[in-house]
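S.K.: Below is the structure, and that's it, no one-letter string:
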């Protein structure tokens, strides 16, 4: 699925499993994801590895639920680095590259999930006298 951001099979499985609750749970993913990304960025600014662990773990799990494997992998990388830094009493500077990629990746992933989950197809006019193209 679009730019490899979403595993279509995992997304279809989530849709089937969640049924009518899918859109509501996706809304929770949006809300939790925004909070997690902000918490990770704040912890990075404060060089607080311990404060990165839980939001990265949460984002990883919720991302995998929707087949957002690329986002989950970045969150997992942040979580792993943060846990290691906590154990070593080190600053999480090694996670900076991952954290810098996190927000744009989250935003792009969420846009794809919301677009593909919209029950109304996005339509593009094809011109006078022509069929409407469904995107």
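M.R.: That came through, no problem. Predicted model only: the values in this text are computed from it and were never measured. Numbers count the residues shown, from 1 in each chain.

S.K.: For the rest of this, base every contact and every neighbour count on C-alpha atoms.
M.R.: OK.

S.K.: Just give me the neighbour total for residue 108.
M.R.: Neighbourhood size, residue 108 [other CA atoms under 10 Å]: 15.

S.K.: name the element it belongs to?
M.R.: Under the criterion of DSSP states H and E, residue 108 resides in helix 96-117.

S.K.: these two touch, right, residue 77 and residue 98?
M.R.: Yes - between residue 77 and residue 98 there is a contact at 7.3 Å, judged by CA atoms under 8 Å.

S.K.: which residues are in contact with both of those two?
M.R.: Taking CA atoms under 8 Å, 6 or more residues apart in numbering as the contact rule, residue 77 and residue 98 have no neighbour in common.

S.K.: Quick check: the gap between the residue nearest in space to the middle of the chain and residue 44.
M.R.: Central residue of the chain (CA atoms, centre = their mean): residue 106, 4.3 Å from the mean position. Per CA to CA, to the nearest Å, residue 106 is found 17 Å from residue 44.

S.K.: do residue 111 as well
M.R.: For residue 111 relative to residue 44 (CA to CA), the value is 25 Å.

S.K.: higher neighbour count, the two?
M.R.: Neighbours per residue, other CA under 10 Å: of residue 111 and residue 44, the larger number sits with residue 44, 21 against 13.

S.K.: I am assuming the more buried one contacts residue 92, so please confirm or correct that.
M.R.: Yes - between residue 44 and residue 92 there is a contact at 7.0 Å, judged by CA under 8 Å.

S.K.: ok, second structure coming up, stack it against the first:
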């Protein structure tokens, strides 16, 4: 499956990670944000230098951290960069074929974090899912 077909965020896995991390969730999410910014900058810099070997480590880091939060599209993009860069190192080729993926990496990271932040914000009220009529829904036409 190509990264374009992967979910931006798999909310089931995201919820599982959130539950497993408990009180540490927001702190670890902050690390993901910081590490992601650094990893993407390193990937972009290595690509500009056409240094396939320098692409491997930051892409590998981004792949694992993204998958932890259910950010599968970002993880798949990072994996494509990592695996292609490893092949380029072995064959002594430049990583030019990665241009589209490298260019799309930062916007994907930004979009992913916006979704995660919206869900992770302690200010966003979370209501339990209900089926049928909402319990707190106003009753029109009847005295309540």
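M.R.: Yes, it's here. Since we're looking at a predicted model, the values are computed, not measured.

S.K.: before we move on, the earlier item: quick check: chain neighbours aside, which residue is closest to the residue nearest to the centre of structure 1?
M.R.: residue 71 (6.5 Å; CA to CA, 6 or more residues apart in numbering).

S.K.: Same question for residue 68 of structure 1.
M.R.: Closest residue to residue 68 of structure 1 apart from its sequence neighbours, by CA to CA, 6+ apart: residue 6 at 4.6 Å.

S.K.: what's the counterpart of the one you found in structure 2?
M.R.: With TM-score structural alignment as the criterion, residue 6 of structure 1 lines up with residue 9 in structure 2.

S.K.: Determine the three-state secondary structure at that match.
M.R.: Using DSSP: H, G, I helix; E, B strand; the rest coil, the structure places residue 9 of structure 2 in coil.

S.K.: Structure 2: strands as residue ranges?
M.R.: With DSSP state E as the definition, structure 2 shows no strands.

S.K.: Which parts of it are helices?
M.R.: In structure 2, the helices defined using DSSP state H lie at 11-21, 25-48, 52-68, 72-91, 99-120.

S.K.: Arrange these in JSON lines, one row each, with distance to residue 138 of structure 2 as further columns.
M.R.: JSON lines is the format used below for these (distance: least, CA to CA, whole Å):
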{"stretch": "helix 11-21", "distance to residue 138 of structure 2": "30"}
{"stretch": "helix 25-48", "distance to residue 138 of structure 2": "35"}
{"stretch": "helix 52-68", "distance to residue 138 of structure 2": "40"}
{"stretch": "helix 72-91", "distance to residue 138 of structure 2": "40"}
{"stretch": "helix 99-120", "distance to residue 138 of structure 2": "26"}
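
S.K.: and the helix holding residue 108 of structure 1, how far from structure 2 on average?
M.R.: When structure 2 is overlaid, helix 96-117 of structure 1 sits 0.6 Å from its aligned residues on average, using mean CA distance after the TM-score superposition for structure 1.

S.K.: Quick one: list the elements packing against the following helix or strand past that helix.
M.R.: Sequence-wise, the next helix or strand downstream of helix 96-117 of structure 1 (DSSP H and E) is strand 123-124. Counting by 3 or more CA pairs under 8 Å, 6 or more residues apart in numbering; DSSP states H and E, the packing neighbours recorded for strand 123-124 of structure 1 are strand 133-134.

S.K.: distance of the alignment partner in structure 2 of residue 32 of structure 1 from residue 95 of structure 2?
M.R.: Under the alignment by TM-score structural alignment, residue 32 of structure 1 pairs with residue 35 in structure 2. In this view, residue 35 of structure 2 and residue 95 of structure 2 are 23 Å apart by CA to CA.

S.K.: go on, residue 74 of structure 2?
M.R.: Residue 74 of structure 2 sits 19 Å away from residue 95 of structure 2, going by CA to CA.

S.K.: Also residue 65 of structure 2?
M.R.: Using CA to CA, residue 65 of structure 2 is found at 23 Å from residue 95 of structure 2.
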